[in-house]
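**Q** Structure, please.
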Amino acid sequence: MTEKPEKISTIDHLPIRAVMFDLDGTLLDTAPDFVVVVNRLLAEYDRPPLADSTIRRSVSNGARALVELAFGVEPGHPDFEILRTRLLALYGDHLAVHTALFPGLQTLLHALGERQIPWGVATNKPAAYTLPLMEQMDLQPAPQSIICPDHVTERKPHPESLFLAAKHLGCEPEHILYVGDHRRDIECGRQAGAITIAAAYGYIEDGDDVDAWGADYRVDHGQEILPILDTLLR
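**A** Presented below is the predicted three-dimensional model:
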């Protein structure tokens, strides 16, 4: 039996009118495709592969972090942009081969549809990868807002993404439930005035304390989100 999700905050909130998700590590488990492309890039340079779990923990931090992880080079190194560009090219050809919704998320999306609650995505993943990925995944009910860094001036943790999403979804940011697997997601949500859920099932880096992020709720499995939603709808 799933344990009751932990409520971290004691603050009362306004009723939920919409749900927003971070993408990688929260809504979609994209790590399996990144494991393939990172190790493919390593093979091109005759380097040994990295363990799946090692790559998985860094996926939420994007291509730059994956290049640093795999090759030990930082921005400014003469090979960094070459490696990053090649990694992204490989990923663009391998967007949704092994990617899937996290367990419990399809049930959640179905429940949102039944309750006529719109949902969307606010991600730091560029639109060039987010939009074709979401198109290939063909999630139903379909998202009514997809916010990428291309659509805002300031990326997360700045709250601009959720402010724009609120306009798309026809509600105030305070009526949004935002779920994310990184501290920056929770900071974004809190600054926007949204209700926040820390997705501890996502891509959590070693030594990162999820409970220190300041989220209103913490869940360890995707199926724990729906009971929180139903509580907030009462």
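**Q** contacts, neighbours, all on C-alpha from now
**A** OK.
**Q** how many other residues sit next to the closest residue to I147 other than its chain neighbours?
**A** The shortest distance from I147 to any non-neighbouring residue, by C-alpha to C-alpha, 6 or more residues apart in numbering, is to A122 (4.7 Å). By other C-alpha atoms under 10 Å, 26 other residues sit near A122.
**Q** mind listing what A122 touches?
**A** A122 makes contact with M20, F21, D22, L23, I146, I147, C148, S161, L162, A165 under the criterion C-alpha atoms under 8 Å, 6 or more residues apart in numbering.
**Q** Tabulate those residues (CSV), appending secondary structure, distance to F34 and neighbour count.
**A** CSV is the format used below for these (DSSP: H, G, I helix; E, B strand; the rest coil; distance: C-alpha to C-alpha, whole Å; neighbours: other C-alpha atoms under 10 Å):
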residue, secondary structure, distance to F34, neighbour count
M20, strand, 23, 29
F21, strand, 20, 24
D22, coil, 17, 25
L23, coil, 14, 24
I146, strand, 21, 23
I147, strand, 21, 26
C148, coil, 19, 21
S161, helix, 25, 26
L162, helix, 26, 28
A165, helix, 27, 25
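**Q** Second chain to compare with the first, below:
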Amino acid sequence: MAPRTDFPPVRACLFDMDGLLLDTEDIYTLCVNLILDKYSRPSLPWSIKAQLQGRPGPSANKIFLDWAQLPISSDEFAAENAALHQKLFPGTKPLPGVPELLTSLVRTQEAGIETPPVHIALATSSHLGNFKLKTNHLSDLFSVFPANRRVVGDDTRLTPGRGKPLPDIFLLALKTINDSLPEGEAPIKPEECLVFEDSVPGVEAGRRAGMRVIWCPHPMLKKEYAGREEEVLAGRTGEAGQVDLHQVGELGDGWAEYLVSLENFPYEKYGMVIPPVKA
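**A** This next block holds a predicted model:
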């Protein structure tokens, strides 16, 4: 189909965290592979890892454990994995382009009426404890997300079992923005939102929410979906099963785009005006 070109300017950016803002995906892989090696199991292939990314912890763990066939219980695996996370996650770093992107968007909110503000919110499947573990040493970076505009995987405002690839987390993230807009600013519509995701379930969640999407995956995930990029961008890889397919996009509809990194982000393409840095 012909791609849509008459989009309104983006007024809100909604961000995933793991593998999108932070370099956590390789840390996750390292932790899992250390456990697999301990029990003489093969290393985690990207064909399986791709199914884990972006999902809430319980559903991701079930997929992994069904594949891994470890000689330990799920609770024992969780304990060993958590111990490795405690050791390694405090060393997470922002991915290339992330600090510049976030600070640029924040400047739109501080510029006054001459520059339309672009609001931001966080929408991560990580539970609050893991979120803190990964970000406590990056307080300056994450301070751009107001506390009420941070949606985590175990957020009480979310319905249990409705994680990515279902759209709830992004719809809630948008609600947190609309509920706290300055007086007189019109509510933001889904099509005025830009979702930033690295995972395939996350892209599908954004598309199901009726939002535009930037897909910025790990190079190995991109390789795993070689030849299926348009399916990913349309949210049509079937990650959520055969439910509500009318909510996903169409191939080549122009609502989603692949980027190799978040460096030198094309703000103008999305109708965002970034004010210059004040001297």
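**Q** rewinding a little: kindly state which residue of the second structure is aligned to the residue nearest to I147 of the first structure.
**A** With TM-score structural alignment as the criterion, A122 of the first structure lines up with A123 in the second structure.
**Q** Quick check: the gap between its match and G163 of the second structure.
**A** Distance, A123 of the second structure to G163 of the second structure, by C-alpha to C-alpha, to the nearest Å: 10 Å.
**Q** Spell out which residues are contacts of both of those two.
**A** Common contacts of A123 of the second structure and G163 (C-alpha under 8 Å, 6+ apart): I169.
**Q** At which residues are the helices of the stretch 101-250 of the second structure located?
**A** With helices called from DSSP state H, counting those that start in this stretch, the stretch 101-250 of the second structure shows them at 128-135, 139-142, 168-178, 200-208, 219-224, 229-234.
**Q** Which one, of those helices, ends up nearest to A2 of the second structure?
**A** Distances from A2 of the second structure to each of those were compared by C-alpha to C-alpha, and the smallest falls on helix 229-234, at 13.1 Å.
**Q** just so I have it, where are all the strands in the first structure?
**A** For the first structure, strands defined by DSSP state E occupy the ranges 6-7, 18-21, 28-29, 100-101, 119-122, 145-147, 176-180, 195-199, 217-219.
**Q** In a markdown table, list those strands along with distance to I225 of the first structure.
**A** Below are the strands of the first structure laid out as a markdown table (distance: least, C-alpha to C-alpha, whole Å):
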| stretch | distance to I225 of the first structure |
| --- | --- |
| strand 6-7 | 11 |
| strand 18-21 | 11 |
| strand 28-29 | 15 |
| strand 100-101 | 14 |
| strand 119-122 | 13 |
| strand 145-147 | 20 |
| strand 176-180 | 9 |
| strand 195-199 | 8 |
| strand 217-219 | 7 |
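**Q** and of those, who's closest to G113 of the first structure?
**A** Per C-alpha to C-alpha, nearest to G113 of the first structure of the strands of the first structure: strand 119-122, 8.9 Å.
**Q** who wins for proximity to Q136 of the first structure among the strands of the first structure?
**A** strand 100-101 (10.8 Å).
**Q** In the second structure, which residue range corresponds to that closest one?
**A** So strand 100-101 of the first structure sits over residues 93-94 in the second structure, by TM-score structural alignment.
**Q** now stretch 181-189 of the first structure
**A** Aligned by TM-score structural alignment, stretch 181-189 of the first structure falls on residues 198-206 of the second structure.
**Q** chain center to the matching stretch: distance?
**A** Chain-centre distance of stretch 198-206 of the second structure: 7 Å, with C-alpha atoms, centre = their mean, to the nearest Å.
**Q** ok, back up a step: with respect to burial, which of the helices of the stretch 101-250 of the second structure scores highest?
**A** Mean neighbour count, computed with mean count of other C-alpha atoms under 10 Å, is highest for helix 200-208 among these, reaching a mean of 30.
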